[in-house]
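1. Return atomic coordinates for the entry below.
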Amino acid sequence: MPTVLGLEGSANKVGAGVVRDGAVLSNCRATYVTPPGQGFAPGPTGRHHRAVLLGLIRDALREAGVEPRDLDGVAFTKGPGMGAPLAVVAAVARTLAQLWRRPLLAVNHCVGHIEMGRLLGRAPDPLALYVSGGNTQVIAYSRRRYRILGETVDVAVGNCIDRLARLLQVTPDTTGRRLIPLPYVVKGLDVSFSGLLSHLQAVTPKLLESGEATPEDLCFSLQETAFAMLAEVTERALALTRARHLLLVGGVACNHRLQEMLQTMCRARGAELCPVDDRYCIDNGAMIAQAGWEMLRVGQVTELSQSGITQRYRTDEVEVTWRD
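-> You can find the predicted model right below:
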């Protein structure tokens, strides 16, 4: 029963988790938090990860009840993500793999989300909607690749929501109930959020000053519009692939309103929505360990010379040798 340590740190979350033969033994995580209205920059985020990662690894091993000698591999996020945080995690993974003389497993971040979703959702061949701060993709498996059927052509949905929150200097609050008309841009199976953001940047000061809308109304309207766009392209992809399961993964997958809208759409199409537990929607080390476990069992290990990070590491660049 192979046991794999997984390290994740592509954005503001850093984590370490241990997986053994489909069982999550531990999943420890820390978050770099900035004040409301401020984003997180690569440099400070990387320094945060460097300060806490070794402690997280110790905690993960202790919680899992394993020693380094019990591990069969060390997996880490190769990309995509922010350069400095990725580099910190990759350096630690390389060091541990050499120190402990264990195989190194470089994992694509999105593939980690999908493999954890497949494990937990018991959906062997789902269509996947991957929504996070940095990524928005509709994905299906075919011929040893996770094929991107549709994606954002500009900013990701999570980044879109965060940028409105920074504009308003608030934490996103969708308790508003006035739906303000916003640009709705769907292009086949692709979506675009930049025009929606530009429109909000232009009209927000006037709407707030005149009392025509509250910050909550603006957050509510953005969420409803963006999620409707995602539901439309996902429904189109379900019709195209005839998939019976929809896997919802990524940090934004924790949003209950998005789950509700997709649940309604799936029921109308006779499909089943498989949302992932919140503990594993948010970036975490266990999902990297699970993808690394899949790679290890078929011998898809990473040479030290090939273990550098790739900030723009697309989902469909990975050869998925562990699936038929």
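2. going forward, measure contacts and count neighbours with C-alpha atoms only.
-> Noted.
3. What ranges does the stretch 1-150 of the chain have for its strands?
-> For the stretch 1-150 of the chain, the strands defined by DSSP state E, counting those that start in this stretch cover 3-8, 13-20, 23-31, 73-79, 104-108, 127-131, 136-142, 145-151.
4. which other helices and strands contact the first one?
-> Using 3 or more CA pairs under 8 Å, 6 or more residues apart in numbering; DSSP states H and E as the contact criterion, the elements in contact with strand 3-8 are strand 13-20, strand 73-79, helix 83-100, helix 285-297.
5. residues making contact with that strand?
-> By CA atoms under 8 Å, 6 or more residues apart in numbering, the residues outside strand 3-8 that reach it are 14-21, 70-77, 89, 93, 283-290, 292-293.
6. And those, which of them are buried?
-> Among these, the ones that count as buried by 16 or more other CA atoms under 10 Å are 14-20, 71-77, 89, 93, 283-290, 292-293.
7. Next, the structure of the following sequence, for comparison with the previous one:
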Amino acid sequence: MPSKIQKLEPDRTTIAIGLEGSANKLGVGIIRHHPRPDKSSPKPPAEILANIRHTYITPPGEGFLPRDTAKHHRSFVVKLVRQALKQSGVSIADIDCVCFTQGPGMGAPLQSVAIAARTISLMWDKPLVGVNHCVGHIEMGREITGATNPVVLYVSGGNTQVIAYSHQRYRIFGETLDIAVGNCLDRFARTLHIPNDPSPGYNIEQLARKGKHYVELPYTVKGMDVSMSGILAYIDGVANDIFGGKPKYTDDGAEITREDLCFSLQETIFAMLVEITERAMAHVGSQQVLIVGGVGCNERLQQMMGMMARDRGGAVYATDERFCIDNGIMIAHAGLLAYETGYRTELEDSVCTQRFRTDEVFLAWRDD
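-> You can find the predicted model right below:
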């Protein structure tokens, strides 16, 4: 993306507001970065001043349409910005830049939040900084966990990627060939008419904990990539048979429940993700795994990844729902990192794109 270079003095504090709205979560965050005491010292931890989120929730069995999600974001963005300013205790004059998600994501919601960011930028006379959603997740995860140079498993409703850093870019080693893991879970939740509050993936996780029998499902790993549409089609068929009055049984005669299906789906797709992550770790020689994205909150995924990492003498890094699930603070943080290197997004370049690849971003703030 085009930018205008304007170097900052290196010895001052910087503050950013970030707006996120790439899917059904609308987030506003305000963050403060402190300068290094001297060039040889590590950068002090970022200070989170506000991190507010509001989720558009649909009835059980329904997904969220782009136009309705965009309407939700337009309805709540002013309220959330005001709340964030009040919670942070900073004034408009204290803020250095307005950061917003430029992609990837759903078109209409992205555009709604981008319009809000442009409006705030013009009203407050602050520069704009467009942020790649995926990079926002990664940088927030690194900041919170302290992971130094991990292999990143990025798993959310719209994205599934295995990533590693090299030469100032996040390189994609593997990804989904069709639907993302979060989308797979969400769509199966609709099949089962599982409530969307607080999220369908969370509710599947709770049901999976009660599952007792594993139902064998297709396992589709193709090199470093995964495919989930076939798994979803298969398990949807089993579920429809069960709820259509055709019960299914295990080999030992136990009737298969929806809890068993949730358990089996999680175990299968998480095993696929562990496999490709381990292969990436071996390739780059890393002993750290950082899990980011909304599905990264899943404790079973963290447990399975932890078992693999420990067998390799490594460790897993993950955050809780405040930072895993889409949020404004990750956009503020990644945007402020770019801003401090002189990056700006001109108004005419602030269009959003649904396909903004993680490896398109030049990481001027990283040189390790």
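8. TM value for the aligned chains?
-> For this chain pair, the superposition-based TM-score is 0.98 by TM-score structural alignment, normalised by the length of structure 1; 324 aligned residues with a CA RMSD of 1.0 Å.
9. quick revisit: tabulate the strands of the stretch 1-150 of structure 1 in CSV, adding columns for distance to residue 61 of structure 1.
-> Below are the strands of the stretch 1-150 of structure 1 laid out as CSV (distance: least, CA to CA, whole Å):
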stretch, distance to residue 61 of structure 1
strand 3-8, 8
strand 13-20, 7
strand 23-31, 7
strand 73-79, 12
strand 104-108, 17
strand 127-131, 29
strand 136-142, 32
strand 145-151, 31
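10. Residue 316 of structure 1 is nearest to which of the ones you listed?
-> strand 145-151 (5.2 Å; CA to CA).
11. what residue of structure 2 takes the place of residue 238 of structure 1?
-> Using TM-score structural alignment, the partner of residue 238 of structure 1 in structure 2 is residue 281.
12. any idea which residue of structure 1 is furthest from its center?
-> residue 210 (37.8 Å; CA atoms, centre = their mean).
13. Which among the helices and strands packed on strand 3-8 of structure 1 is found nearest to residue 28 of structure 1?
-> strand 13-20 (5.3 Å).
14. Report the aligned residue range of structure 2 for that closest one.
-> Counting by TM-score structural alignment, strand 13-20 of structure 1 falls onto residues 25-32 of structure 2.
15. what's stretch 220-240 of structure 2 aligned against in structure 1?
-> Counting by TM-score structural alignment, stretch 220-240 of structure 2 corresponds to residues 185-205.
16. distance between that stretch and the chain's centre?
-> 22 Å (CA atoms, centre = their mean, to the nearest Å).
17. quick one: contacts for residue 252 of structure 1?
-> Contacts for residue 252 of structure 1 (CA under 8 Å, 6+ apart) come out as 131-133, 157-158, 281.
18. Scan those residues and report the most crowded one.
-> Among the contacts of residue 252 of structure 1, residue 157 has the most neighbours (other CA atoms under 10 Å), with 27 neighbours.
19. What separation do you get for that one and residue 146 of structure 1?
-> 20 Å (CA to CA, to the nearest Å).
20. same check, this time on residue 110 of structure 1
-> Residue 110 of structure 1 is 10 Å from residue 146 of structure 1, by CA to CA.
21. Check residue 313 of structure 1 too.
-> Distance, residue 313 of structure 1 to residue 146 of structure 1, using CA to CA: 13 Å.
22. Which stretches in structure 2 count as helices?
-> Remark: helices assigned in structure 2 by DSSP state H are 66-88, 107-124, 133-145, 181-191, 200-208, 229-243, 258-284, 299-311, 321-324, 328-339.
23. Out of those helices, the one nearest residue 361 of structure 2 is which?
-> helix 133-145 (8.0 Å).
24. Mind listing residues that contact the closest one?
-> Outside helix 133-145 of structure 2, the residues that touch it by CA under 8 Å, 6+ apart are 22, 45-46, 101-104, 147-148, 152, 154, 290-293, 317-319, 323-324, 326, 329-331, 333-335, 358, 361.
25. Throw the contacts of residue 252 of structure 1 into JSON lines and include distance to residue 199 of structure 1, thanks.
-> Below are those laid out as JSON lines (distance: CA to CA, whole Å):
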{"residue": "131", "distance to residue 199 of structure 1": "22"}
{"residue": "132", "distance to residue 199 of structure 1": "22"}
{"residue": "133", "distance to residue 199 of structure 1": "20"}
{"residue": "157", "distance to residue 199 of structure 1": "15"}
{"residue": "158", "distance to residue 199 of structure 1": "17"}
{"residue": "281", "distance to residue 199 of structure 1": "30"}
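26. Would you mind listing the two of those residues that lie farthest apart?
-> Greatest spatial distance among these (CA to CA): 157 and 281, at 14.9 Å.
27. quick one: contacts for residue 165 of structure 1?
-> 37, 171-172, 219.
28. Alignment lookup: it to structure 2.
-> Counting by TM-score structural alignment, residue 165 of structure 1 corresponds to residue 189 in structure 2.
29. same deal with residue 225 of structure 1?
-> Under the alignment defined by TM-score structural alignment, residue 225 of structure 1 is paired with residue 268 of structure 2.
30. residues near its match, how many?
-> 19.
31. That one against residue 214, yeah?
-> No - with contact defined as CA atoms under 8 Å, residue 268 of structure 2 and residue 214 do not form a contacting pair (9.4 Å).
32. wait, what's in contact with the residue nearest in space to the middle of structure 2?
-> Closest to where the C-alpha atoms of structure 2 average out (CA atoms, centre = their mean) is residue 293, at 2.8 Å. Contacts for residue 293 of structure 2 (CA under 8 Å, 6+ apart) come out as 137, 154-156, 324-326.
33. could you dump those residues to JSON lines with distance to residue 228 of structure 2?
-> Formatted as JSON lines, the contacts of residue 293 of structure 2 follow (distance: CA to CA, whole Å):
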{"residue": "137", "distance to residue 228 of structure 2": "22"}
{"residue": "154", "distance to residue 228 of structure 2": "15"}
{"residue": "155", "distance to residue 228 of structure 2": "13"}
{"residue": "156", "distance to residue 228 of structure 2": "13"}
{"residue": "324", "distance to residue 228 of structure 2": "22"}
{"residue": "325", "distance to residue 228 of structure 2": "21"}
{"residue": "326", "distance to residue 228 of structure 2": "22"}
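34. so which of the strands of the stretch 1-150 of structure 1 comes closest to residue 53 of structure 1?
-> Nearest of the strands of the stretch 1-150 of structure 1 (CA to CA): strand 13-20, 7.0 Å.
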